[in-house]
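Engineer: Can you look at this prediction? I've put the sequence above it.
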Amino acid sequence: MLPNRRDGGEGGRPQSDRLERLIEILVFIVVSPFVGFMLGGLLMVLVAWLSRHQTPTQVGADSATCSSSSRAPIVSPTTATTHRRPSFL
């Protein structure tokens, strides 16, 4: 017969396993947002550094060009023709 983990047999100590798992989850809950915050801050500093010699108008124009070129065309479900969004959107 296989040992039952609840009875503290050879399968290990159940309370210890649960505590270790709980600690692992709590560490992840605390560390994960901190890592995300740090990576977001680094990306923000990188973008600010890359655009340090540009005016806000130039930066806005560059981002609008990048975002409009990455859009997919809009397909009408009734006619299956391709329509592009106006450039000001």
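Structural biologist: Arrived safely, thanks for sending.

Engineer: all contacts plus neighbour counts: C-alpha atoms, from now on.
Structural biologist: Noted.

Engineer: What is the subsequent helix or strand relative to the longest helix seen in the chain?
Structural biologist: In terms of residue count, the longest helix belonging to the chain (DSSP state H) is helix 14-50. Stepping forward along the backbone from helix 14-50, the first helix or strand reached (DSSP states H and E) is helix 56-69.

Engineer: try this one next to it:
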Amino acid sequence: MDSVVVIRRTGGDIDWNDGRDIWYHEAIASVSDQCEPEWMDSEDPLFILYTSGSTGKPKGVLHTTGGYLLQAAMSMKYVFDYREGETYGAQPTLVG
């Protein structure tokens, strides 16, 4: 681990490491509010979720960029009939 970004929230004491820790408010002070997208291949990893291990050792489940996002878009259109301006929230299935 190269750095730990620390957010000042509670005012409590922090076990600070000068060679590793950086303040969030200082890190964002010099960056642009614009961020160009990074083009990804549809099979690039998006995220990994781990099962609880209730039937043995926990297993990692890799979700790819195209697969997960395409399924989410299809669900919004064909299952939930989402319309512009609506607000929607849901807990996704972790493995399936």
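Structural biologist: That came through, no problem. Predicted, not measured: the structure shown is a model, and the values here were computed from it.

Engineer: And the TM-score between them?
Structural biologist: TM-score of the superposed chains, computed with TM-score structural alignment, normalised by the length of the first structure, equals 0.21; 28 aligned residues with a Cα RMSD of 4.0 Å.

Engineer: So which bits of the longest helix of the first structure are buried?
Structural biologist: Residues of helix 14-50 of the first structure classed as buried by neighbour count (16 or more other Cα atoms under 10 Å): none.

Engineer: for stretch 62-77 of the second structure, same thing?
Structural biologist: H63, T64, T65, G66.

Engineer: from these, which ones fall inside strands?
Structural biologist: H63, T64 (DSSP state E).

Engineer: closest to I28 of the second structure among the buried residues of stretch 62-77 of the second structure?
Structural biologist: For these, the closest approach to I28 of the second structure (Cα to Cα) belongs to T65, at 26.8 Å.

Engineer: With adjacent residues omitted, what lies nearest to the closest one?
Structural biologist: Spatial nearest neighbour of T65 of the second structure, chain neighbours left out: L46 (4.8 Å); criterion: Cα to Cα, 6 or more residues apart in numbering.

Engineer: what packs against the helix or strand encompassing that neighbour?
Structural biologist: Remark: L46 of the second structure resides in strand 45-50, with elements defined by DSSP H and E. In this structure, strand 45-50 of the second structure makes packing contacts with strand 60-64, judged by 3 or more Cα pairs under 8 Å, 6 or more residues apart in numbering; DSSP states H and E.

Engineer: Output the contacting helices and strands for the strand it packs on.
Structural biologist: strand 45-50.

Engineer: The strand it packs on to strand 60-64, inter-axis angle?
Structural biologist: Strand 45-50 of the second structure and strand 60-64 meet at an angle of 160 degrees, taking axes from the mean of the first three to the mean of the last three Cα atoms, to 10 degrees as the criterion.

Engineer: buried stuff in strand 45-50 of the second structure?
Structural biologist: Result for strand 45-50 of the second structure [16+ other Cα under 10 Å]: no buried residues.
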